[in-house]
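**Q** Quick one, structure for this:
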Amino acid sequence: MPPGQEASSAGWASSSMLERDLELTESDFTRIRQLIYERAGIVLAEHKREMVYSRLAKRLRHHGLTRFGDYLARLERQPAAKEWEAFTNALTTNLTAFFREAHHFPLLAEHVARQSGPVRVWSAAASTGEEPYSIAMCLTEALGPRAKEARVVATDIDTEALTRARAGIYPMEQVRKLDESRVKRFFLKGGGERIGLAKVRPELTEMVEFESLNLLAPSWAVKGPFDAIFCRNVMIYFDKSTQAKILARFAPLLKPDGLLFAGHSENFSYISEVFRLRGQTVYVLTPKR
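**A** Model (predicted):
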């Protein structure tokens, strides 16, 4: 052993060395990957084993179970059980921020300013609400008095995230990243027990409708037409065939000149002929021949 290694490693262990109190077998992990794919279209890579263990371990302990196999068997015996919702929520990743991928919002503002009639935008992966509220702020700034008629439909498969989104309460350090003018215009600062928190103002929350929606469901409750659809940083969790099916279902819900906003690491050009790239990860419907 190299000199000094005893001191540097004493009392420490890698995550693979730590003794686990719950049993997760290879077949359990394979079954979890199959179930979340069937349920939500999410493709879990082999290296996600540690994430799966840490997130689902809470559900096993909640039910007093020690083996993942018993937990999965319980799920499969009850296809309509409420626990499926918790299972899906646990394996859903929510990484978001206000005005994330900021270059999209001036494009949205320019687009909706040219529209006549009420503006409608769909945030198809709303997570904890930062994206749909950012869209609502953008519409308010771009439309002026017409913003009262604008609506943002915000959906997500994660019901816990949607509960947080509906509350519209965020840590001040997160809100302070916005321009000061936006903070003053769109948020209320908390006091007393709410110190350090900020709440989205009612005039903004009234513009946003939150609903639970699984993009893999055979039917969607949302109704078009929309001036724009935001589906950013969610398609990366699906395989190409699932992506193509979802894109085909987006098409009839968009107005003929509507915009589809994708995440910075997503490219739909090689997946579907329904949409063509306009630029800056923004897509438009391909003209019919």
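**Q** use CA for all of it now, contacts and neighbours both
**A** Fine.
**Q** quick one: terminal-to-terminal distance for stretch 245-254?
**A** Taking Cα to Cα, to the nearest Å, the span from the opening residue of stretch 245-254 to its closing residue is 15 Å.
**Q** Pull out the buried positions in that stretch.
**A** Judged by neighbour count (16 or more other Cα atoms under 10 Å), stretch 245-254 contains these buried residues: 246-247, 250-251, 253-254.
**Q** how about the residues you listed, which pair is most distant?
**A** By the measure Cα to Cα, the buried residues of stretch 245-254 have their two most distant members at Ile246 and Leu254, which lie 12.9 Å apart.
**Q** Need the residues touching each of those two.
**A** With contacts taken as Cα atoms under 8 Å, 6 or more residues apart in numbering, Ile246 and Leu254 have no neighbour in common.
**Q** All the strands of the stretch 51-200 of the chain, residue numbers only.
**A** Assigned strands in the stretch 51-200 of the chain, in chain order: 120-123, 151-156, 169-171, 187-189, 197-200 (criterion: DSSP state E, counting those that start in this stretch).
**Q** Could I get those strands in a markdown table, plus columns for mean neighbour count and distance to Ala262?
**A** Below are the strands of the stretch 51-200 of the chain laid out as a markdown table (neighbours: other Cα atoms under 10 Å; distance: least, Cα to Cα, whole Å):
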| stretch | mean neighbour count | distance to Ala262 |
| --- | --- | --- |
| strand 120-123 | 25 | 11 |
| strand 151-156 | 23 | 16 |
| strand 169-171 | 19 | 25 |
| strand 187-189 | 18 | 27 |
| strand 197-200 | 20 | 25 |
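**Q** Out of these, which gets nearest to Ile229?
**A** Nearest to Ile229 among these is strand 120-123; the distance by Cα to Cα comes to 4.7 Å.
**Q** Sequence B follows; please return its structure for comparison with A:
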Amino acid sequence: MGRVLMDEREFSYRPADFERVRAIIHRKAGIHLADSKKQLVYSRLARRLRVLGLADFSSYLDHLEKNPSEQEEFVNALTTNLTAFFREPHHFSILAAYANKHKNSSARLRVWCAASSTGEEPYSIAMTLIEAFGRYDPPVEIVASDIDSNVLAEASRGVYSLSRLQSLSLSQKKQFFLKGKGSNAGNAKVIDALKQLVEFKKINLLDKNWPLEGKFDVIFCRNVMIYFDKPTQMILLARMIRLLKPEGLYIAGHSESFSHAAHLVRLVNKTTYQVVHSVAGNGSEGMAYEP
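**A** Alright, predicted model coming up:
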């Protein structure tokens, strides 16, 4: 009961097709798809088959291999983008405490949000730091990256339905958003002061070189590592912590643990880590993941 038969589907989708998808997304983005993701793959990629007018997944995957322009659509379709403002709120309290501790530093506080999705996380970081410094132009730089070009475009616009602002306080809504009127009714736009703190970049974490310069005080990489296998996790973690300042923080997601990486990082707060010892290098070179 409840099992979807192959011949009931709109498009032919064989077990071999799923295995090809799994191999390609692992090669392109390092994402490990479990057996349980077969239906998710079908529903996400079926949209592309409709757009391209293809009859089955085998034809789509042949098209994908021959047309590099489709590869971005493929990765975008399979990238999960679950996010919300101030998701896992304890992390923003930790960030605020870190900012307060470093207020008197002459250096700008730099944060990398490594999975920005549609922008809620980096804008939450920006709001936290504006509140911590008590000014709309704090000495802060936020780099927000994602592999999905579609969500980056949405994040850059900074326009959200009012329903997506439910986790914000009334004060935050008034401080940081402009309520839409007329044709924009039902939406709100982040204020320019907030947008000016965030630089959006497209970054595939598997790329050999990341377009990043200098060291960061805090790296938010939440609920990203769960999509990679253990060897890839270790490679990426080692690269990322090379970008942290000596007392910097690496903030992971609620379902991620690096107890197996005790030689690299130590737990200092709830899913928040610091580097065990100084790691040489800038982290954007070498140690690239090779499938």
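**Q** on that earlier part again, tell me which of the strands of the stretch 51-200 of the first structure sits nearest to Pro218 of the first structure.
**A** Taking Cα to Cα as the criterion, Pro218 of the first structure comes closest to strand 151-156 out of those, the separation being 15.4 Å.
**Q** Give me the mean distance between that closest one and the second structure.
**A** When the second structure is superposed, strand 151-156 of the first structure averages 0.4 Å from its matched positions, counting by mean Cα distance after the TM-score superposition for the first structure.
**Q** Relative to the second structure, which residues correspond to that strand?
**A** Matched against the second structure by TM-score structural alignment, strand 151-156 of the first structure falls on residues 141-146.
**Q** what's next to that stretch, contact-wise?
**A** Residues from elsewhere that reach stretch 141-146 of the second structure, judged by Cα under 8 Å, 6+ apart: 108-117, 122, 126, 152, 197-204.
**Q** run the last query once more with 6 Å
**A** Defining contact as Cα atoms under 6 Å, 6 or more residues apart in numbering, one finds that stretch 141-146 of the second structure is touched by 110-116, 197-203.
**Q** what's the closest of those to Pro231 of the second structure?
**A** So of those, ranked by how close each gets to Pro231 of the second structure (Cα to Cα), first place is Ala114, at 18.8 Å.
**Q** What residues sit buried inside stretch 24-36 of the second structure?
**A** Judged by neighbour count (16+ other Cα under 10 Å), stretch 24-36 of the second structure contains these buried residues: 24-26, 28-33.
**Q** and of the residues you listed, the nearest to Ser156 of the second structure?
**A** Nearest to Ser156 of the second structure among the buried residues of stretch 24-36 of the second structure is Ala29, at 22.3 Å by Cα to Cα.
**Q** Distance check, the residue mapped onto Pro15 of the second structure from the first structure against Thr66 of the first structure.
**A** Pro15 of the second structure maps onto Glu26 in the first structure when the alignment is built from TM-score structural alignment. With distances defined as Cα to Cα, the gap from Glu26 of the first structure to Thr66 of the first structure amounts to 16 Å.
**Q** Looking at those two now, which is surrounded by more residues?
**A** Legend: neighbour count by other Cα atoms under 10 Å for Glu26 of the first structure and Thr66, higher for Thr66 (15 against 10).
**Q** neighbouring contacts of the lengthiest strand in the first structure?
**A** For the first structure, the strand with the greatest residue count under DSSP state E is strand 254-261. Strand 254-261 of the first structure is touched from outside by 225-230, 282-284, with contacts defined as Cα under 6 Å, 6+ apart.
**Q** what does the next helix-or-strand element following it contact?
**A** Beyond strand 254-261 of the first structure in the direction of the C-terminus, DSSP states H and E gives the next helix or strand as strand 275-279. With contacts defined as Cα under 6 Å, 6+ apart, strand 275-279 of the first structure is touched by 283-286.
**Q** Just want the angle from strand 275-279 of the first structure to strand 254-261.
**A** Orientation check (axes from the mean of the first three to the mean of the last three Cα atoms, to 10 degrees): strand 275-279 of the first structure against strand 254-261 gives 50 degrees.
**Q** Which residue range of the second structure does the helix or strand following strand 275-279 of the first structure align onto?
**A** Following the chain from strand 275-279 of the first structure toward its C-terminal end, the next helix or strand by DSSP H and E is strand 282-285. The aligned range for strand 282-285 of the first structure in the second structure is 272-275, by TM-score structural alignment.
**Q** Give me the mean distance between the matching stretch and the first structure.
**A** Once the two structures are superposed, the average separation between stretch 272-275 of the second structure and the matching residues of the first structure is 0.3 Å (mean Cα distance after the TM-score superposition for the first structure).
**Q** so how far is that stretch off the chain centroid?
**A** Its chain's C-alpha centre and that of stretch 272-275 of the second structure lie 19 Å apart, by Cα atoms, centre = their mean, to the nearest Å.
**Q** just stretch 30-39 of the second structure next, same as before
**A** In terms of Cα atoms, centre = their mean, the centre of stretch 30-39 of the second structure is found 18 Å from the chain centre.
**Q** Counterpart of Leu162 of the second structure over in the first structure?
**A** Under the alignment (TM-score structural alignment), Leu162 of the second structure maps onto Met172 of the first structure.
**Q** who are the neighbours in contact with that match?
**A** By Cα under 6 Å, 6+ apart, the contact set of Met172 of the first structure is 196-198.
**Q** make it 8 Å
**A** Contacts here follow Cα under 8 Å, 6+ apart; on that basis Met172 of the first structure touches 189, 196-198.
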